[in-house]
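**Q** need a 3D model of the following:
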Amino acid sequence: MTTPMMQQYKSIKSQAPDAILFFRLGDFYEMFGEDARTAAPVLEIALTGRDSGGGERIPMCGVPHHAVDGYLLKLVSAGYKVALCEQVEDPQATKGIVRREIIRIISPGTMTDSLVEQANNFLAAVYHDQDWGLAFVDVSTGEFTVFQTESIDILTTELSRIRPSELLLPAELLKAKHWRPYYLTQREKKTYQHTLLEQRFTEQTELFQEFPTAMKAANGLWQYILETSPGIDPSHILKINAYRPEHWMLLDPWTRRNLELTESIRGQGKKGTLLSVLDFTKTAFGGRLLRRWIEQPLLLKEEIEKRLDYVEALVEDSFLRGDLIQLFNKVFDLERLMGKVSYGTANARDLLSLAQTLGVLPQLRALLAEGKSASLQAFIPALEGLDPLAVTLEQAINPEAPISLKDGNLLKAGYSEEIDELRSISSGGKAWVAKLESMEKDRTGIRSLKVGYNKVFGYYIEVTHANSHLIPAEYIRKQTLANAERFITPELKEYEQKILGAEEKVTQLEYQLFLELRETVRGQAARILEAAHALAEIDVYASLAEAAVRHHYSRPVMKGEGGLTIIEGRHPVVESMLQDTSFVPNDTILTEDKHLALITGPNMAGKSTYMRQVALIVLMAQIGSFVPAQQATIPIADHIFTRVGASDDLASGQSTFMVEMYEVAHILRHVTPHSLIILDEVGRGTATYDGLSIAWAVAEYLAGQENKPKTLFATHYHELTDLEETHAGIFNLHVGVREHGEEIVFLHKIIPGRADRSYGIQVAKLAGLPANLLHRAKIILHELESSAKENRQEHLLNKEKATQLSLFEVQPLDPLLQEVSELSVEDLTPRQALDYLFDLKERIKTADSI
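**A** This next block holds a predicted model:
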């Protein structure tokens, strides 16, 4: 038989069987049974035991309630869900077992604390009928988006961009390989059919009609949010956004990786990425917005120009830019603060951060109003209307408030008359106790007499045994110690009740008034988040302007279509990392007539850097940034495709070459007339002639396309350079090299024409290969080149002979062919023709066997 408390535990645990239950017992969250066995090693805490009734013991471990956030993060990061079970009534006012309830289930996708500041934490859901529907939300910021597509490839591409921390799927989709990178949560299909979302977002009925499959995914997502936060209204989620492919460029995972947009290939986080070069944001929500812009370039020219106008205004007004950046240093993360307010977890320090941020808005409005740019003044209305709330919070919240809401001292003196009065009683009472101690010392003559306090006995008078003969008769003995006695008096206990009552009441009243303040803030959620979104945009524009000034970027000229022209373009990331040398700029001109550049030259000479820089310049222009070039005219690209580098996909059993071919196939399936393609060393993952054949065919395919995608194609197969002579759209470029005897110097300059050599042995020498090995390599190279020359001459001779034979020698026609050529087909009946065909087939078989 189990104890009543364990019966309660098991009942609550049954409500969250797939989660580790944090069961609140006093000042600790306890875990029992299998939950304890699982959690103890992850949290690095001791596994103990507890009597569960009937003489049985159950495994147990626990963590202090005041440090729970760190332990939650550890478990969730390890891939576990945690159900937080709280005491929902006062233990002192309850007889028997305290009522407990699960107040929240924390999973990788529902975390709201201890998150990376400048990155979103998305919870996503997928649904499939005729189309694929995707919905994703960051519950910490309130960003909620839906997306619908016919293609599973496009869906997985979008998933790879948002990288959800948790993905909700119906059972029938769980086994598909597409979801391998994600933390999966299985959901019943009926949860996708709920209508609670439509009831909440009644003003967005057109969205439900336009994207029915995506909205089913959103229904499932919303149901999960409500289930994991019972009793909570996520009021900071104000609207559902729709992702429309015609508005934003869809970047596949390989392109994002190859261009190192927000994450480095070398695994060093942000360092060495485009984000690291452009990010001068000062706010967390500005940093998240910049990351999103980099991963979602625009396709609409008017939107791009609008962003460029804002950036140009801040480039030209350096004083305004500097003042804005300085003010943004005082701005806290409004989006996540409002998330905490919505979830009821915001404490006094959070509201203080909110007050400080809102207090900056009047200065920001003044700066924008006084600035040179009329366009930036459009942000002023979004920053208005919150001054009274800022004043109220500033007047209310104590700057020294504790983290816990139950420890008192949350509010400033002067905010509440009742609290001030109770505090006066409490502080006056303590002065009275000090006065009492002094009076009793004088009255009794006991100089060592002390008036003390503990939670067990309350206030008491302590007298040492040496002075026991001086103890007054009215003292009532309460406790005997080794060296002293403790006493109480009726007068002392009466005043104790008054003091402690005041302290308890003031703590309860402060807590209640704080909750009212928090509700006031919640009521302003829409206005606060509107201000947050405006601040984020201004922060990003200031960041892009700062990058443009520091790195000497220029405003690109955008056009809907036509040729791509970049004069003295530079790679933004490589340039920023150079210290002792200057980056060598290069021009790029791709037209509709000459749209495929074949680039040859030795390894390490800069082919890959050059191609990546072109792609990055186009992408930067389409996020609304100035670009690293003296001048750039950019036609809007609907896709940027890259096939760069070599890597195995061991998880799915794909070799380097298979991965390469898959990426090339993806490009060829989705290429359009407005695409920009970067191909680096196609075909090098297999045998030479196989690789050459494939590279040749890919180049011909892209050159022969009616849509003429702009393409940069780097290769070591020098045979491909002959394509310039046979395909009008192809032209050759190469990387300049200067030779000094057997030494070479890379010029990093892109020059018209083909490279005459690969300089592989010279590059190997630069890399430090042994001299005797290099000598042997030269001998082998000479032999191979001689053999190849002889083979080529023999091939040309045979080809010439074959041509001469075909031109001057009339070969006799095969008898069967002669017979067929002279046959009058029109004179044959269908039956005769069929019989003749069978007879001809038999004669051919007979002839082949002779």
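**Q** going forward, measure contacts and count neighbours with C-alpha atoms only.
**A** OK.
**Q** which residues in the stretch 401-550 of the chain form strands?
**A** Counting by DSSP state E, counting those that start in this stretch, the segments of the stretch 401-550 of the chain that form strands are 450-454, 458-464, 476-480, 484-488.
**Q** reformat these as TSV; add distance to residue 430 and mean neighbour count.
**A** Converted to TSV, those look like this (distance: least, Cα to Cα, whole Å; neighbours: other Cα atoms under 10 Å):
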stretch	distance to residue 430	mean neighbour count
strand 450-454	11	15
strand 458-464	11	20
strand 476-480	21	14
strand 484-488	16	19
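**Q** ok, which of the ones you listed comes nearest residue 343?
**A** strand 450-454 (36.3 Å; Cα to Cα).
**Q** residue 680: neighbour count?
**A** Number of residues near residue 680 (other Cα atoms under 10 Å) recorded here: 22.
**Q** from residue 257, how far off is residue 267?
**A** Residue 267 sits 11 Å away from residue 257, going by Cα to Cα, to the nearest Å.
**Q** so for the two, which residue has more residues nearby?
**A** Comparing residue 267 with residue 257 by neighbour count (other Cα under 10 Å), the higher total belongs to residue 257, at 17 against 9.
**Q** element containing the more buried one, please.
**A** For residue 257, the host element (DSSP states H and E) is helix 253-258.
**Q** please give the structure of this sequence too, so both can be compared:
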Amino acid sequence: MAKSKSEETPLMMQHNAIKARYPDAVLLFRVGDFYETFNADAVIASKVLGIVLTKRANGSASYVDLAGFPHHSLDTYLHKLVKAGHRVAICDQLEDPKMVKGIVKRGVTEMVTPGVAVNDKLLENSTNNFLAAVHFGMNEQAGVAFLDISTGEFFVAQGSLEYVDKLLQSFRPSEVLFAKQQQKHFRQTFGSRFYTYTLEEWIFTNAYAREILNKHFETHSLKGFGVEDLNDAIIAAGAAMHYLKDTEHPNLQHITALTRIDQDDFLWMDRFTIRNLELLQSTVEQGRSLIGTLDHTLSPMGARLLKRWIIFPLRDIGKINERLDAVETLIREADPTKLLQTHLKIVGDLERLVSKIPLKKINPREVMQLAKALQQVHEISTTLNAIDNPLLRQLQEQLDPCQPILDRILAEISDNPPVLANKGGVIREGTDATLDDLRAIATSGKEYLLRIQQQESEATGIPSLKVAFNNVFGYYLEVTNTHKNKVPNNWIRKQTLANAERYITPELKEYEEKITGAEEKILALEMRLYDALLLALQDYIVPIQRDAQALARLDCLLCFAHNAVQFKYRRPNVTDSHHLDIKEGRHPVIEQGLPTGESYVTNDLLLHRDEQQVIILTGPNMSGKSALLRQTALITLMAHMGSFVPASAAEIGLTDKIFTRVGASDNLSGGESTFMVEMNETASIINNITPRSLIILDEIGRGTSTYDGISIAWSIVEYLHDMTDHRPKTLFATHYHELNELENTHSRVKNFHITNKEVGNKIIFLRKLAPGGSRHSFGIHVAKIAGMPPQLINRANEILSQLESQHIEAPMEQIATPVQKVQLSIFDAHTDTFQNIREKLNAVDINRLTPVEALMKLSEIKDLLQ
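**A** As a prediction, the model looks like this:
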């Protein structure tokens, strides 16, 4: 039976009223020194946090579930709830309980969701925490926005659904917003890879989006951001801003700009390529990714930017060479580079520190760290000023140590401030005269009282005089009855005891008024001074953000210089040509994982659209074909990032797209087989190639039958060679040795193989690329290495010998020209026994045959064969 409101306690009535406004969030309800959860929230909290679930009375005849934790443990428990995928509403006491009779006023002060988090424990230093919003437009187009409230970064883009999908894969948002009515469309397009939240349809409108964005940025239009024509993207950005307001985040002064992501500015990689090349994470457990290998940045903001540089390599030769020139300069200028590295290590996460100012989340210790960072900005600017390089000079000009606010912080904040501002000891001595007086009173109270006692004792001749305190009338002078006749007339008697009397004096009363509540006054005054400093800091948000952006770029360039020296990378020559010429190339990730003392086997590789457009690569299993494919793509990618590359020399023709189809994986949740996934990814490549594309294909067609696979692989090579004018540079690794025949009929197809040699019964993989095709896969040898039982290996060799002796291969050159289809019967040219089997099979009505009858018929045929 439903409880009437009269049956609820006043506290639960207040809780339920607030909970009704946040029905889909776990409500942390502050009660005294605890955050409590009730009812369904309590059940969730007890499971996720591992805290005790209890019951408490709620009115005359009802109970509610209850689970709580101490308020000082909020950070720890909040982290667990959000990481478990829950939205959390933090409801605080808005009044001092000591000053209120009855129920304390409460309200939600912050809503925390996976995509809206500013708490350090919810964030990873080297990773952005993006909130994304998607708006589906017309003609299979969509707009997308990415907003990181912890850094103030705000990106928008618009394009095909495939492009938006790639961006979602690249930015990897913690939460994605879209309109409720688009839920089915979103799932069909992007799957269920993301934590999502739906908003009302009216939020996703052009007029509302422009209104909320213009109001936030205090502009009349969005032309200044270069996004005026991106209607779908603007709608997505408006939804993201609405969501921040909706989740109790009104102070967003650190979100100062919209940045447009233009597809034409960057080398394109679809989400399959990002996964296949293991750019951000390895596809195997405990494996290393490219970012894990290259990231030697010195600041969290540099680490975050490096990920974006990997995902969005440049397509402008001028900008690429600008970065390469800067890296070369940093390598050459070794001493200044070491100085820059030393200073940068001290800076810390300036980007997230400055974002805490408007959010009112920055603590005194972080303000002092901000000051130390600004001091390093000055030192870095001075060092850069002595280096002659256009890009580094540009970064130096962007740096501003913000001297006025730096001086103020150092003048006002103590050297070792506490984390919590309300604990005292934040403001430096000498900042405020009243504060200094109050501190003197609070710290030297005993000495002052002893001085009064001594002074009055000498003046009156009362040797046993003492100063004391009680809660009734505060500080007093106590005189024994022996000396009470010596008490001056201006003393006021307050209490008579059996053997003494107590008095107060005007001086003692004046001091009491000063000392009473001195600690509270000190804390209140310190908070006022601290708040005034934070208000002054607001004016420096934009220049400090520019500092952070410049330092992040410098950090990435320093990282590239470090990698080049440490790993012996060389500067690539990025040209406007259409070929790829790598000398002694190495795989950057595998190379770093080799055992000590073992060196990577290097390889030369040439792809040329007019001479050697397609390489058919064959060779044994485990010989290194896939590594060679990936290293070619990674070297190309690193060059476009502006990084030196793992090769002795490399001429990299400007590339606009890298496509890979590597490995096999089922999409079971989507009902797709390995082969269907393979064909979807390959179709995406075929439909999007350009003359400047680099295509990496590994084992296409192996997800189906052998002859189907050969046919598909064969036709793909023909298509890339003959049926498109684009002539994309292509590396095609395969087990289908029949494809080697293509070299004879297609001028720009060349066969290569990974070499090996046989020593006794063993195969040694030399991992060296050589011209010509290979005819062996050595699969059984690999099985032996993997630890298969000897009897299994022996039997496999027997079967292989039988198959090889019985198999009759049709001349593969026939495939080059269509021939009339001929279907051979398995019974042709066989004995009467097979004729008998044919008659029995023809007599069977398959449509009426039960499974048991089928098994019986099969048994009859088996008996005939025996």
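**Q** follow-up on the earlier one: out of the strands of the stretch 401-550 of structure 1, which is closest to residue 148 of structure 1?
**A** Across the strands of the stretch 401-550 of structure 1, residue 148 of structure 1 has its closest neighbour in strand 450-454 (64.4 Å, Cα to Cα).
**Q** just give me how far that closest one sits from the chain centre.
**A** In terms of Cα atoms, centre = their mean, to the nearest Å, the centre of strand 450-454 of structure 1 is found 56 Å from the chain centre.
**Q** that strand to strand 484-488, inter-axis angle?
**A** For strand 450-454 of structure 1 against strand 484-488, the angle by axes from the mean of the first three to the mean of the last three Cα atoms, to 10 degrees is 80 degrees.
**Q** for strand 450-454 of structure 1, packing partners?
**A** Contact here means 3 or more Cα pairs under 8 Å, 6 or more residues apart in numbering; DSSP states H and E; on that basis strand 450-454 of structure 1 packs against helix 417-444, strand 458-464.
**Q** same thing but 10 Å
**A** If contacts are counted by 3 or more Cα pairs under 10 Å, 6 or more residues apart in numbering; DSSP states H and E, strand 450-454 of structure 1 sits against helix 417-444, strand 458-464, strand 484-488.
**Q** pipe those into CSV and attach distance to residue 735 of structure 1 per row.
**A** Formatted as CSV, these follow (distance: least, Cα to Cα, whole Å):
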stretch, distance to residue 735 of structure 1
helix 417-444, 78
strand 458-464, 87
strand 484-488, 93
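**Q** which of these sits closest to residue 846 of structure 1?
**A** Across these, residue 846 of structure 1 has its closest neighbour in helix 417-444 (113.1 Å, Cα to Cα).
**Q** what residues of that closest one count as buried?
**A** 419-420, 422-423, 425-426, 429, 433, 436-437, 440 (16 or more other Cα atoms under 10 Å).
**Q** cool, and stretch 619-628 of structure 2?
**A** For stretch 619-628 of structure 2, a neighbour-count test (16+ other Cα under 10 Å) marks 619-621, 623-626, 628 as buried.
**Q** got the contact list for the corresponding residue of structure 1 for residue 625 of structure 2?
**A** Here residue 625 of structure 2 is matched to residue 607 in structure 1, going by TM-score structural alignment. If you count contacts by Cα atoms under 10 Å, 6 or more residues apart in numbering, residue 607 of structure 1 has them with 599-601, 613, 680, 712-715, 733-735, 748-750.
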